[in-house]
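J.: Using only what follows, build the 3D model:
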Amino acid sequence: MQRLVDQTVRAHDAALPDYISRSWRRCETYGLPIHTDAYVDRLGSHELKHRIEQHEVLYRLCRPELETLRRVASGGDGIAIVADPSGLVLDSVGAEEFARRAFEVELSPGWSWNERLRGTNGIGAVLMELKSLVVRGNEHYIETNRFLDCAAAPILTPTGSVAGVLNVSVPSSMASAYALGLVEVAVDQIEHRQFADTFTRHTIIRVHSERELLGTPKEGVLVFDGSKLVAANRHGLAILKLNWTALGQHDFGDLFDVGALDDPQGHIGEALRSANGLLLHSVKPDMRRISRSVPNALPRLESATLTMPIYDAAMRADVERTLRILDCGIPVILSGETGCGKEVLARHLHALSSRATRPFVAVNCAGLPESLIEAELFGYLDGAFTGARKGGSKGSVREADGGVLLLDEIGDMPLSAQARLLRVLQEREVVPLGGSKPVPVDFLLICASNLNLEDMVAAKQFRQDLYYRISQFRMHLKPLREHPDLPDLILALWRQTTSGDDRYSLSPETVNALAQHDWPGNYRQLVGVLRTLFALAEPMVPIAPHALQYGTAGAISSPDAANAAHLDTKTRAILQNALDQHQGNVSRAAKSLGISRGTLYRRLSQFGDK
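T.: Predicted structure coming up:
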């Protein structure tokens, strides 16, 4: 195979781009066939819809450019495609005849074009190289794809992570360099549009050495939190001769010839000289009235990745250590009470890791029936069991190949599934249910639990060998009540909830009342209360403490202690009775109660029973 790769590369073009040569050699290590298509599962319509919803911001930002490219592609003979950070095609538009031909090689929504699955191609190469590029006909690794010329570019978030890929594919006889120019212009527009409705509580400086380019997608956009540079577009970083690692590291005074403690807000619209001596023009923002939005979701992680308002300084240091451990391929356990933000942290670690452009797959082990968890995790072949989906399923472990797998509430995983997981971690391969051929997998593993896994090992509720395999590094998330500055945290979360709209505020008395609560549901509970308060808020009227009684009283006031104690006594008696009936077998007792084994164990722990 190595000789065939070398001969094909040399025969095609002595001046082959370096990124194509690198890609072909990676494909050889993947063991991909050159002469036949690799088998790739297609997402069903429901799964595709869910994936589009996950990337709703990307999808919405790309729609205007896709419509423009639709007209260009339809007028010629090609298609425009938007893919998510894993390489999954979310949407495609263009010439119908060419689209049909592209469908024959599965270049259409629902199919992945990750390099590990499809060999050298525009989308896959961009995710590996993180730059705009062209893959011409014979540069495709798999022969059946060589009728394509693909021009593609990454779409980057304001913090430098990959939001997706924009790709234009045309017949290999057409001018793909022209297509790449169209793609790059479209990506500039998409990335520029990201700053329109975000960072409303930050200072945004827009600069360029040519005044005429201010207000265009070519302008440099720099976002400051206080005086700290926390986000930018690629043009802004290029103007200052910086890269993405500069975010979070430089103050305004480090970047421009101003006073060391100068506030960037005071320099909006002024001419600035960069630290490298370049004279830059800037523009005053359009002072449009900020419209209120319904707080149906917190801002996306990318918009708060660097400031991390929910973490104190000690936690930021813990995050950095955990990231280094994870990137070395060492499993990580995130522990903490319910609602502490374990999945949010896991997604954050993925976004900052070396696998940021690869899939992030989260599995809630407590949310899967015991009879189905192995099928969901490890996949199955067609007909493996009654009710199996036609065509089978890859399973979450294979979905996470190349990326990060989060096993949330791993303490609720049945012992049988624990044994299979241990084999996957040891052998780095998975055998789907109903199959016999192992499939190689490569992923970083994060486990999360609000249970004490050591106690579960002692109680023989969790496999000791699996525990030692996954517990090489642990990061504990403190409960909300232990945060060193809870009022400041509440205000930071309030700014996120309101998208920084200063017309809506909490009175000092309300902040104090919220800070006095012990928040057993932690961040999840607090965020729910803040969203409710925002829905009730009126412009320019600070929210008073009496508003806490509307739909939030249960979260702020404690129940009657006597009633609570009585309820606890009855609950404990019911749990103990179930255990007695099943001779202390927790799994059977939990099943008889209609709850998961982990839930039963957790409730027993709350009462001091082990």
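J.: Please make it C-alpha for all contacts and neighbour counts, starting now.
T.: Will do.
J.: The most centrally placed residue in the chain and Asp408, how far apart?
T.: Nearest to the mean C-alpha position of the chain, by C-alpha atoms, centre = their mean, lies Arg347 at 5.0 Å. Noted for Arg347: a distance of 12 Å to Asp408, by C-alpha to C-alpha, to the nearest Å.
J.: and what of Ile20?
T.: For Ile20, the distance to Asp408 - C-alpha to C-alpha - is 38 Å.
J.: Who has more neighbours out of the two?
T.: Taking other C-alpha atoms under 10 Å, Ile20 and Asp408 do not tie; Asp408 has more neighbours (24 against 21).
J.: list the contacts for that one?
T.: By C-alpha atoms under 8 Å, 6 or more residues apart in numbering, the contact list for Asp408 reads Glu343, Ala362, Val363, Asn364, Cys365, Ala366, Cys447, Ala448, Ser449.
J.: coming back round to it: please name the residues that touch the residue nearest to the centre of the chain.
T.: Phe360.
J.: Check which helix or strand it maps to.
T.: In the assignment (DSSP states H and E), Arg347 maps to helix 342-352.
J.: And this one, please, so the two structures can be compared:
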Amino acid sequence: MTSLQSRHIDNVYSITTGAALADPAASLVHKSWARCVRDHGLDPSRPSPARILPAQEVRAHQQQLEHFLRAARSGMEDIYRRVADLGYMVLLTDAEGITVDYIGNPAWDDQLRKAGLYLGADWNEAHAGTCGVGTCLIERQPMTCHQTEHFDATHIALTCTTAPLFDHSGKLTAILDVSALRSPEARESQHLVRHLVAIYARMIEDADFLRSFRGHWILRLGSAFGLVDVAGEVMLAFDEGGTVVGANGGARQAFAGRALGGAISEWLHMPMDAIWRIGNGGASAMPFAHTVLLPGGGEYHASLLAPRVRRPSVATPAAPAARPNDRLPPLERIAGDDPQMQKLLAQARRLVDRGIHVLVEGETGSGKEVLARALHGASGRAAMPFVAVNCAAIPDSLIESELFGYTPGSFTGGRAKGMKGLIAQADRGTLFLDEIGDMPMALQTRLLRVLSEGEVLPLGAESPQRVDIAVVAATHRHLPGLVASGRFREDLYYRLCGAVLKLPPLRERGDMRYLIEGMFNEEAAAMSSPVRLSEEAMQKLLAHDWPGNLRELRNVLRLALALCSDGRVGVEDIQLQLPARSGHVTPANVARVAASSADDPDGIAATELVELLRRHRWHVARAADELGLSRATVYRHMKRHGIAPPRSRPLADD
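T.: Okay, the predicted model is just below:
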């Protein structure tokens, strides 16, 4: 131990045992020293080497920041180019103080690793003592920990300047650190580096904000007239209906941490038309002539960034005009004035961003995924992935690896680099589990752990990874009946049905004209077809029973658009493939299936299934629809009971 280290240890002892720490004006460093002794149980006389985590643990920490790392890496590379010649390196840690990325001079690798300025280094204050990263995690503000301000004598040659990084929800996500193995003794030598780190921290946060809300309108406000279009200090993201869904760090500060939601016109105290005009200014000679006065004071220049969505490369002059409901919020678009749907949507709006899992019940084709996507689009997760999983369509042999993923070499035939599962792909977004009633029992147990613990364990992995997902499940089956027959876990059922939304079938809805017009316009726009729907054709559509619900309606409209001529869909173009029939999912059907399942733990009774198939002339899809089951499930029951169709007639599957 050097004499400098001995003097440093004596100094730490004198400060942490003195009365000076009772002074509220004590420095951040001295307060941290006290925490190290009092709360963390660290001993300054026992310096410890840098703690480096194994590669597998580091990967787990990196996976939790996968999306954020992309924006952060670009900022790290840019700041490193500016400070590398001065002997600095750059590292990024997660919210636990674990280094998940770093850039340094390869010639200094050994020295950097020994000093802990390396991938996998643990800079949490509880282990490393007072340091740039660990203390910044607690104080949550830019700071410099220079040389002998470190608690551990092992680190007193270092200088570390850090700034916290927050995601668009205001959650502390990472720490940006610029450090050097040696530097001038004067602390003032780090002032410029501190300003640089703070600037780049804000740039990384804003880059992540723009990426997260690239599908939304973004209002950028800046004090510099000519820079607001590229460097907005205050940014608000809002949807087509004008509801604020995101705020960057500058906006959270400017609006005093106001909760998300509400109309942007209310936030700014200006009419919505005036906000839309900001976007139109891009074609003028002075595109940033718009100014906004914030409620708390301060005048800002404004710029409006349109959603970055994929649009057709060529717009045809005859394309249908935008519909009035195009500007409605996601949940408002899916229904007209039908009382049942308006009651359901009112309930759905109250569930958005409340952390409650939702179970959607409804007949096949009634729009369960449409509702799930609308819930996602109305939430603060709208810019993140929406991952849909059809639990009945994935083969039993693949569903586990598809859902949970696997590591390299987990099994023969797997991808050489492993695979990220669908649950992990939905991290920070929404996971939609369609046909949840058809999920095998073994997988139900694993899914329950995901929902209860918030973590997923890929096949072959030794440690789980954290996931943050909103879950919407859907079924056209009677889950309580499956629970009663022991074919669906009761604890999983109650975990999924935090709230239950029951979609009415099309034949019970009173907004059919709204649905037909909206879907017809969508399909016409997709075909770039300037076509109108005749009133006679509309009346024929309104009179139909729609046993296939929205899915059948869309297919009929697509066919009509393909068949029509002279820019008009007439009654002769409406081809209804199936007549109205009574084989819908009804409470009586559900009760009958549940009762037969109770008598036969393996599924539907063989005699009942044969009778049903005969009645439908061995059309499996129609039999499945009446039972409220998927086609794949009916096939499984037929195989289990050894049921085969008559040889004179092939098994119908359409």
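J.: Buried subset of the contacts of Asp408 of structure 1, written for PyMOL?
T.: In PyMOL, this line selects whichever of those come out buried by 16 or more other C-alpha atoms under 10 Å:
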select buried, resi 343+362+363+364+365+366+447+448+449
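J.: of the contacts of Asp408 of structure 1, closest to Ser505 of structure 1?
T.: Closest approach to Ser505 of structure 1 among the contacts of Asp408 of structure 1 (C-alpha to C-alpha): Glu343, at 28.4 Å.
J.: Please report how far the closest one lies from Asn364 of structure 1.
T.: Using C-alpha to C-alpha, Glu343 of structure 1 is found at 10 Å from Asn364 of structure 1.
J.: ditto for Val424 of structure 1
T.: Counting by C-alpha to C-alpha, the gap from Val424 of structure 1 to Asn364 of structure 1 is 18 Å.
J.: Then Arg63 of structure 1?
T.: 32 Å.
J.: Could you do Thr68 of structure 1 as well?
T.: Thr68 of structure 1 sits 40 Å away from Asn364 of structure 1, going by C-alpha to C-alpha.
J.: right, and the helix or strand after the longest helix belonging to structure 2?
T.: Ranked by residue count and defined by DSSP state H, the top helix of structure 2 is helix 191-212. Next in sequence after helix 191-212 of structure 2, counting helices and strands by DSSP H and E, comes strand 217-222.
J.: Now do that following strand and helix 191-212, the angle between them.
T.: Following axes from the mean of the first three to the mean of the last three C-alpha atoms, to 10 degrees, one obtains 160 degrees for the angle between strand 217-222 of structure 2 and helix 191-212.
J.: For strand 217-222 of structure 2, name the packing helices and strands.
T.: strand 234-238, strand 299-305 (3 or more C-alpha pairs under 8 Å, 6 or more residues apart in numbering; DSSP states H and E).
J.: Please identify the most buried of those strands.
T.: Of all those, strand 234-238 has the most neighbours on average by mean count of other C-alpha atoms under 10 Å, namely a mean of 25.
J.: Tell me how far that one lies from the chain's centre.
T.: 18 Å (C-alpha atoms, centre = their mean, to the nearest Å).
J.: Provide the secondary structure category for Met538 of structure 2.
T.: Secondary structure state of Met538 of structure 2, per DSSP: H, G, I helix; E, B strand; the rest coil, is helix.
J.: again, but for Val230 of structure 1
T.: Criterion first, three-state DSSP; result for Val230 of structure 1: strand.
J.: buried sites along whatever helix or strand Ala238 of structure 1 lives in?
T.: For Ala238 of structure 1, the host element (DSSP H and E) is helix 234-239. The neighbour-count check on helix 234-239 of structure 1 (16+ other C-alpha under 10 Å) flags Arg234, His235, Gly236, Leu237, Ile239 as buried.
J.: related to what we said a few turns ago, buried residues in the longest helix of structure 2, which are they?
T.: So for helix 191-212 of structure 2, counting by 16+ other C-alpha under 10 Å, buried means 193-194, 196-198, 200-212.
J.: what's the answer for stretch 403-420 of structure 1, then?
T.: By neighbour count, with 16+ other C-alpha under 10 Å as the criterion, the buried positions of stretch 403-420 of structure 1 are 403-415, 417-418, 420.
J.: just checking, next helix/strand downstream of the helix holding Arg347 of structure 1?
T.: Moving toward the C-terminus from helix 342-352 of structure 1, the next element (DSSP H and E) is strand 360-364.
J.: Mean deviation, that following strand versus structure 2?
T.: Compared with structure 2 after fitting, strand 360-364 of structure 1 deviates on average by 8.1 Å (mean C-alpha distance after the TM-score superposition for structure 1).
J.: tilt between that strand and helix 342-352?
T.: 160 degrees.
J.: Show me the contact partners of stretch 365-380 of structure 1.
T.: 363, 388, 392-398, 407-414, 417, 430-435, 596, 598.
J.: mind redoing it with 6 Å?
T.: 392-397, 408-410, 412-413, 417, 432-433 (C-alpha atoms under 6 Å, 6 or more residues apart in numbering).
J.: same thing with stretch 16-36 of structure 1?
T.: Stretch 16-36 of structure 1 has contacts (C-alpha under 6 Å, 6+ apart) with Gly119, Thr120, Ile142, Glu143.
J.: ok, now stretch 318-336 of structure 1?
T.: Taking C-alpha under 6 Å, 6+ apart as the rule, stretch 318-336 of structure 1 contacts 444-450, 470, 473-477.
J.: Generate a PyMOL selection restricted to the buried entries among those residues.
T.: With 16+ other C-alpha under 10 Å as the burial test, the buried ones among those are selected in PyMOL as follows:
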select buried, resi 444+445+446+447+448+449+450+470+474+475+476+477
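J.: want to throw the contacts of stretch 318-336 of structure 1 into JSON lines with distance to Val170 of structure 1 and secondary structure?
T.: Converted to JSON lines, the contacts of stretch 318-336 of structure 1 look like this (distance: C-alpha to C-alpha, whole Å; DSSP: H, G, I helix; E, B strand; the rest coil):
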{"residue": "Leu444", "distance to Val170 of structure 1": "36", "secondary structure": "strand"}
{"residue": "Leu445", "distance to Val170 of structure 1": "39", "secondary structure": "strand"}
{"residue": "Ile446", "distance to Val170 of structure 1": "40", "secondary structure": "strand"}
{"residue": "Cys447", "distance to Val170 of structure 1": "43", "secondary structure": "strand"}
{"residue": "Ala448", "distance to Val170 of structure 1": "45", "secondary structure": "strand"}
{"residue": "Ser449", "distance to Val170 of structure 1": "48", "secondary structure": "strand"}
{"residue": "Asn450", "distance to Val170 of structure 1": "51", "secondary structure": "coil"}
{"residue": "Ile470", "distance to Val170 of structure 1": "47", "secondary structure": "helix"}
{"residue": "Phe473", "distance to Val170 of structure 1": "48", "secondary structure": "coil"}
{"residue": "Arg474", "distance to Val170 of structure 1": "49", "secondary structure": "strand"}
{"residue": "Met475", "distance to Val170 of structure 1": "48", "secondary structure": "strand"}
{"residue": "His476", "distance to Val170 of structure 1": "51", "secondary structure": "strand"}
{"residue": "Leu477", "distance to Val170 of structure 1": "50", "secondary structure": "coil"}
